[in-house]
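In: no sequence on this one, just coordinates:
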């Protein structure tokens, strides 16, 4: 549990963000301060993993989805750990300081990441450690990479198209998150309060609202055991399409070549006229009735846009279809846009010979 939960007004979050503050008494104000670049978010529940040794980057390059060979010190990248069938298992926020590769993970995921990496070491010169007990993470709306002498920081590349990749959603110039600034600062846990200093604190309520508004997927929240990166437009920041073999690459290449992932992510404007919002995991059903077409994955209250969410629906779901999440209507904005089928005229049968 974070030491910053002792701050006045702190209300602990639930679900995947338990252990840090959801808000400190005024989530709307906190979100505005965060959007203006003035506040900082306690993310000390995130996992922190280090990889050391001369083979660390080439080794991680061979195991994960992003191109890591020759990565310059203090350069941030995002990379995924996939299952053999190409399903997303972990999203790793990675930055190397020239001697150590730092990874931050979703809350509670560090032990599993370390266990899997240890199982893949073989004879390579690498050492993996879960240092979550000694280091904490702060989120701040800054786009600058850290420099030598400063704490290590991971800068989020979203929504930029990184390297040789492909975007299933709009290009960066048309993306709602264009110009977005966000980074994770890794600091010794004992120095957490000093690192915050006199800056105002914002809770995960505010951070999640900005994430959802940016269409930014989150592992363990917008993913399930079947998720492949294409469905969430995650190729744009985390997958290099022309690198060497890694676990799950066959699925990445096959689906990219076919161009049709089984599902796709959508942004949802939720009806806020009621007091309650649906929970993540609620099925998305056409308002006219019928079978569910997907699942609500993220829910947030945005200071300006009101209740919003992300959902994953079947690839062929009509983009104009209004959905229901429980009793709450949800108007969808497609992120991964399905290909519209081309109407082909059926050739007419030849006329039999004879008089007309």
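Out: Now that the structure is in, tell me what you want to look at. Everything numeric here is computed off the predicted structure, so don't read it as measured data.
In: switch to C-alpha atoms for all contacts and neighbour counts from now on
Out: Noted.
In: residues touching the residue nearest to residue 315 when sequence neighbours are not counted, list them.
Out: Counting by CA to CA, 6 or more residues apart in numbering, residue 263 is the residue found nearest to residue 315 once chain neighbours are left out, at 4.2 Å. Counting by CA atoms under 8 Å, 6 or more residues apart in numbering, residue 263 touches 231, 312, 313, 314, 315, 316.
In: Any quick PyMOL command for the buried ones out of the residues you listed?
Out: Buried residues within the contacts of residue 263, by 16 or more other CA atoms under 10 Å, are selected in PyMOL with:
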select buried, resi 231+312+313+314+315+316
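In: before we go on, here's another structure to hold up against the first:
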């Protein structure tokens, strides 16, 4: 993908793909308005064919996909036995195959795991990244793109975030949710169509926005991503990912016990917060920067962006016990920067069952 889009005037690329075409702020406005598309070189396509594909994925993952209709969009998580997130993917079925869009850094490991779990079922997972690429943007912007449709159904995944899907649950209490205005879809396109888009953009016929702009809009929408927000301890509750990626009343799957226990009886040990950073001194953090309450390190920055309206913003994971009104500070290479916290996952998230406690019997009443 980098080779084709590097011909676009002003293009700046790296191993992930097209970063920007000269002005990320202008590109953010264009993306938000539905006037530009983003080549998503940091995403990769997997395909799962076979008659048992949907029931098989349903049994393995956090999402109910057994009856996913052609063209319907959702997302799923693969959890370990302790309920920690191992993999994540956007999901779309066309009636003949199920298409998974995963972060590039996760795709190979996800495919390897799927291959190990086939047993004798009629399923055939494969890497489709050499055949297909991914282009993102608002639904109106993707009208300039011809999605692949090998079975007749256009392969366009529509991001369900931040709507609460069937069987899901929302922890963020802010209304309207910051992600409500983000119109985001991802089209799976052939490599030939990808090249056509690059050539049209080089001629000025299609407006492009880079990954920097797309990620800024994601951060502003509090939208978690495997490549940014997930670490070896992450559970879905901490990221408010029960909204779109978890079905709380579906059948058994690996990690379900932890999902149910934390949601019904406990609280997630950490929580996602949105940070508005003091931009007066131009001190910018990097993902992995420490978040402090006074001298106490309470969390870590997972994503950072310069937003065209909100200025410097970030997502961070902090300890559940961190006070919601704490004056937080984020460390940068040049020094600390003040950060105003906005609660995404509240400290009291979970414990939804409200199980009454039985009074203990005293010795006198036994």
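Out: Structure received. Keep in mind that what you see is a predicted model, and the values were worked out from it rather than measured.
In: What's the TM-score once they're superposed?
Out: Remark: TM-score between the superposed chains equals 0.89 [TM-score structural alignment, normalised by the length of the first structure]; 333 aligned residues with a CA RMSD of 1.9 Å.
In: so what corresponds to the residue nearest to residue 315 of the first structure in the second structure?
Out: For residue 263 of the first structure, the aligned position in the second structure is occupied by residue 270, per TM-score structural alignment.
In: do you know how far that match is from residue 155 of the second structure?
Out: 36 Å (CA to CA, to the nearest Å).
In: With residue 258 of the second structure instead?
Out: Applying CA to CA to residue 258 of the second structure and residue 155 of the second structure gives a distance of 33 Å.
In: got it, and residue 212 of the second structure?
Out: 24 Å.
In: the more surrounded of those two?
Out: residue 155 (25 against 22; other CA atoms under 10 Å).
In: which residue in the first structure lines up with that one?
Out: So, by TM-score structural alignment, residue 155 of the second structure is matched to residue 152.
In: Then residue 107 of the second structure?
Out: Checking TM-score structural alignment: residue 107 of the second structure goes with residue 110.
In: hang on, that match packs against residue 47?
Out: Yes. Using CA atoms under 8 Å, residue 110 of the first structure makes contact with residue 47 at a distance of 5.0 Å.
In: Please enumerate the shared neighbours of those two.
Out: 104, 130, 132.
In: Contacts only, for the counterpart of residue 188 of the second structure in the first structure.
Out: Here residue 188 of the second structure is matched to residue 186 in the first structure, going by TM-score structural alignment. By CA under 8 Å, 6+ apart, the residues touching residue 186 of the first structure are 135, 136, 137, 138, 151, 152, 153.
In: which of these map to contacts in the second structure?
Out: Contacts conserved in the second structure for the contacts of residue 186 of the first structure, counting by both residues aligned by TM-score structural alignment, their matches' CA atoms under 8 Å: 135, 136, 137, 138, 152, 153.
In: Could you point out which of those residues is nearest to residue 124 of the first structure?
Out: residue 152 (25.0 Å; CA to CA).
In: which element is the closest residue to the closest one other than its chain neighbours on?
Out: Nearest in space to residue 152 of the first structure, with sequence neighbours left out and distances taken as CA to CA, 6+ apart, is residue 186 at 5.5 Å. According to DSSP states H and E, residue 186 of the first structure maps onto strand 183-188.
In: check the fit of that strand onto the second structure and give the mean distance.
Out: Superposed on the second structure, strand 183-188 of the first structure shows a mean distance of 0.6 Å to its aligned residues (mean CA distance after the TM-score superposition for the first structure).
In: What is the subsequent helix or strand relative to that strand?
Out: helix 192-196.
In: buried set for the helix or strand harbouring residue 32 of the first structure?
Out: Here residue 32 of the first structure, judged by DSSP H and E, is contained in helix 27-35. For helix 27-35 of the first structure, a neighbour-count test (16+ other CA under 10 Å) marks 27, 28, 30, 31, 32, 33, 34, 35 as buried.
In: quick revisit: compare the contacts of residue 186 of the first structure and tell me which is most surrounded.
Out: In those, the most neighbours by other CA under 10 Å go to residue 153, 29 neighbours.
In: And that one, how far from residue 160 of the first structure?
Out: 18 Å.
In: same check, this time on residue 67 of the first structure
Out: Distance from residue 67 of the first structure to residue 160 of the first structure, by CA to CA: 15 Å.
In: With residue 177 of the first structure instead?
Out: From residue 177 of the first structure to residue 160 of the first structure the distance is 9 Å (CA to CA).
In: try residue 318 of the first structure
Out: 27 Å.
In: And residue 224 of the first structure, by the same measure?
Out: 24 Å.
In: Looking at the two now, which is surrounded by more residues?
Out: Higher neighbour count among residue 224 of the first structure and residue 160: residue 160, with 18 against 13, using other CA under 10 Å.
In: So which residues of the stretch 151-300 of the second structure form helices?
Out: 191-202, 211-220, 226-229, 256-264 (DSSP state H, counting those that start in this stretch).
In: ok and the longest one relative to strand 185-190, angle-wise?
Out: Angle, helix 191-202 of the second structure to strand 185-190, by axes from the mean of the first three to the mean of the last three CA atoms, to 10 degrees: 110 degrees.
In: what packs against helix 191-202 of the second structure?
Out: The helices and strands touching helix 191-202 of the second structure, judged by 3 or more CA pairs under 8 Å, 6 or more residues apart in numbering; DSSP states H and E, are helix 2-5, strand 132-137.
In: mind giving me CSV with these and columns for distance to residue 278 of the second structure?
Out: Formatted as CSV, these follow (distance: least, CA to CA, whole Å):
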stretch, distance to residue 278 of the second structure
helix 2-5, 34
strand 132-137, 29
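In: So for residue 54 of the second structure, which of the ones you listed sits nearest?
Out: Closest among these, using CA to CA: strand 132-137, at 21.2 Å.
In: how far apart are that closest one and its match in the first structure?
Out: Strand 132-137 of the second structure sits 0.5 Å off on average (mean CA distance after the TM-score superposition for the first structure).
In: Check what contacts that strand and list those residues.
Out: By CA under 8 Å, 6+ apart, strand 132-137 of the second structure touches 1, 31, 34, 36-41, 43-45, 142, 183-191, 194.
In: before we move on, back to that, out of the helices of the stretch 151-300 of the second structure, the one nearest residue 55 of the second structure is which?
Out: Ranking the helices of the stretch 151-300 of the second structure by proximity to residue 55 of the second structure (CA to CA) places helix 256-264 first, at 16.6 Å.
In: What's the match for residue 67 of the first structure in the second structure?
Out: So, by TM-score structural alignment, residue 67 of the first structure is matched to residue 64.
In: Pull the contacting residues for its match.
Out: Contacts of residue 64 of the second structure by CA under 8 Å, 6+ apart are 58, 246, 247, 250.
In: between the residues you listed, which is nearest residue 284 of the second structure?
Out: When the contacts of residue 64 of the second structure are compared against residue 284 of the second structure (criterion: CA to CA), the nearest one is residue 246, at 33.7 Å.
In: Cool, thanks, signing off.
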